[in-house]
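Student: Generate coordinates for the sequence data below:
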Amino acid sequence: MRFKSRFSPPPPQVDLVPMLTVMMGILAFFVMITMTLGSETLIDVQLPAEQPDNSPAALPADPFIVELLAEGQVQLNGQPTDVETLKGQMTAYLARNPENIVFLLPAQDLPYEQVMQFLGEMRAVGGNRVSLAIEE
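Tutor: Next up, the predicted model:
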């Protein structure tokens, strides 16, 4: 007959090194993802102040409206044009009219990324005097 031994087995040991290795790997992964996502360039969007009488702001006498169509075509005030010519015309317009704004009117079915990329190109030329317009 066996009797219980007076000595109980020692408690099991937990090895922390593999757990710490995994935790450091996960931490490094999240740090790299955070640094990668944080480097995206953003476009500063400033919403207009609320109009007290709910009337839309009046357009200038000679508006500069750039339409971005679904086929990737660009129109200036209803006339087809290419991007390089548009940039030159936009620079001349903004120099002539220091108070006016250039409006970008994209087609409704364009992807958001394409519209924001084109708006960024226009802002490189016109700065904060380029505005994204919507048609109601």
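
Student: going forward, measure contacts between C-alpha atoms and count neighbours the same way
Tutor: Fine.

Student: Contact partners for Leu47?
Tutor: Counting by CA atoms under 8 Å, 6 or more residues apart in numbering, Leu47 touches no other residue.

Student: another one to check against the first:
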Amino acid sequence: MGMSTGGGGSSLNNEINVTPMIDVLLVLLIIFMMIIPMSRKAIDTQLPDPNPQPAQPNVNPDQIVLEVLPDDKYAINREPVDKKELFNRLKSIYDPRPEKIIFIKGDTMSIYENVIWAMDQARGAGVKVLGVAPK
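Tutor: The predicted structure is shown next:
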């Protein structure tokens, strides 16, 4: 609200002073422009090729597949391994290997906790890349 001085009569000015409101809006705009790029988070993922090449009939013998079976049973390339010996067996397999890649295949009846435990054991044994085998 403004007031005029001098002159012949006093009249009040009923116009809203929008300058402070514009200042506040510009400050908020600048704050949001700074915060939004910093709040973005990303997860690195590798998506399958949309145009896959025909599958080769030969299976790579260097691939290691860890199967998580029901009732706390595990198998490495279809060879049964005791739960207590899983870490030592994986460690002995992956110590001499230059490529530290494993594929984990969980049975539909196995507990999710056992699959995660097997992944942790593989990471502890030195595996760098964990792949999940498709159905």
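
Student: For the two chains, what TM-score is obtained?
Tutor: Once superposed, chain against chain, the TM-score is 0.52 (TM-score structural alignment, normalised by the length of the second structure); 91 aligned residues with a CA RMSD of 2.8 Å.

Student: What is the equivalent residue in the first structure for Ala133 of the second structure?
Tutor: In the first structure, Ala133 of the second structure lines up with Ala133, judged by TM-score structural alignment.

Student: wait, doesn't that match sit right on Gln108?
Tutor: No - here Ala133 of the first structure does not reach Gln108: they are 11.3 Å apart, not a contact under CA atoms under 8 Å.

Student: And the strands in the second structure?
Tutor: 2-3, 12-13, 65-69, 73-76, 79-81, 101-106, 129-132 (DSSP state E).

Student: Gln63 of the second structure: neighbour count?
Tutor: Gln63 of the second structure has 13 neighbouring residues, counting by other CA atoms under 10 Å.

Student: try the one 3 residues further on
Tutor: With neighbours defined by other CA under 10 Å, the count for Leu66 of the second structure comes to 27.

Student: residues contacting it?
Tutor: Taking CA under 8 Å, 6+ apart, one finds 74-77, 102-105 in contact with Leu66 of the second structure.

Student: Let's see that with 6 Å instead.
Tutor: For Leu66 of the second structure, the contact set (CA atoms under 6 Å, 6 or more residues apart in numbering) comprises 75-76, 104.

Student: Could you tell me where the longest helix along the second structure falls in the first structure?
Tutor: In the second structure, with assignment by DSSP state H, the single longest helix is helix 19-39. Using TM-score structural alignment, none of the residues of the first structure align to helix 19-39 of the second structure.

Student: How far off centre is that helix?
Tutor: Remark: helix 19-39 of the second structure is offset 30 Å from the chain centroid, using CA atoms, centre = their mean, to the nearest Å.

Student: Kindly report the same for stretch 60-67 of the second structure.
Tutor: Relative to its chain's centre, stretch 60-67 of the second structure lies at 25 Å (CA atoms, centre = their mean).
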